[in-house]
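Novice: Prediction below, plus the sequence it came from.
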Amino acid sequence: MSQDLKITLVKSHIGTPASQRAVLNGMGLNKLNKSVVLKDTPEIRGMIRKVSHMVNVTE
C-alpha cells in the first residue's frame, strides 16, 4: 500500500519557467496555499523534486 503525501504551494508560480508551472498544474496546485493529497509514487516524487523550492510536503 502506498502512502499519501500532502503537498502545499507556498511560493507563487509567477516568474517561473513554463515547465515548472506545468508541473504545478499537473499536481493541481494553481493557487497559493492550496493543498492537495496525492499518492506517494516515483512520478509524484520527481514532480516534487522539480518544484521543491515552491512547495511543502508532509507525509
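Specialist: Perfect, thanks for sending it. The structure displayed is predicted, hence computed values, not measured ones.

Novice: Please count neighbours and contacts with C-alpha atoms only from this point.
Specialist: Will do.

Novice: so how far is residue 8 from the residue lying closest to residue 13 once chain neighbours are set aside?
Specialist: Nearest residue to residue 13, sequence neighbours excluded (CA to CA, 6 or more residues apart in numbering): residue 21, at 6.3 Å. To residue 8, residue 21 is 14 Å away according to CA to CA, to the nearest Å.

Novice: what about residue 51, how many residues close to it?
Specialist: 19 (other CA atoms under 10 Å).

Novice: this is the other structure I want to compare:
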Amino acid sequence: MADAKKIKVTLIKGLANTMPVQRRTVKALGLGKISSSVVHDATPATLGMVRVVAHLVKVEEM
C-alpha cells in the first residue's frame, strides 16, 4: 500500500445508556473520554467499527 487513507475518530457523546457492544467498540477504537481522538487507517474493519458507533463519534478524513 503506497498511501493508506487515515481517519480521525473523536468521541462526541458519552456512553451512558448505550449497549454493551457499543461500549466495547468505543474502547476497541482507543477512545475513552468525551473529546478524545485517535487516528486509524481506513480499513474495512475499522470503518465497520465506526459504523456501529456512528451516533457517538465524529469522523474526519486526513
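Specialist: Everything's here; your move. This one's a predicted model, so the numbers in the text were calculated from it and none came from an experiment.

Novice: Need the TM-score between these chains.
Specialist: After superposition, the two chains reach a TM-score (TM-score structural alignment, normalised by the length of the first structure) of 0.96; 59 aligned residues with a CA RMSD of 0.6 Å.

Novice: per the alignment, the residue nearest to residue 13 of the first structure corresponds to what in the second structure?
Specialist: Here residue 21 of the first structure is matched to residue 23 in the second structure, going by TM-score structural alignment.

Novice: do the same with residue 43 of the first structure
Specialist: For residue 43 of the first structure, the aligned residue in the second structure is residue 45 (criterion: TM-score structural alignment).

Novice: A strand includes that match, no?
Specialist: No: using DSSP: H, G, I helix; E, B strand; the rest coil, the assignment for residue 45 of the second structure is helix, not a strand.

Novice: So which residues of the second structure form helices?
Specialist: 20-28, 44-52 (DSSP state H).

Novice: Relative to residue 6 of the second structure, which of those is closest?
Specialist: The stretch from the helices of the second structure with the least distance to residue 6 of the second structure (CA to CA) is helix 44-52; that distance is 10.4 Å.

Novice: Give me the helices and strands touching that closest one, please.
Specialist: The contact analysis (3 or more CA pairs under 8 Å, 6 or more residues apart in numbering; DSSP states H and E) places helix 44-52 of the second structure against helix 20-28.

Novice: List the contacts of the helix it packs on.
Specialist: For helix 20-28 of the second structure, the surrounding residues in contact (CA atoms under 8 Å, 6 or more residues apart in numbering) are 15, 32, 49, 52-53.
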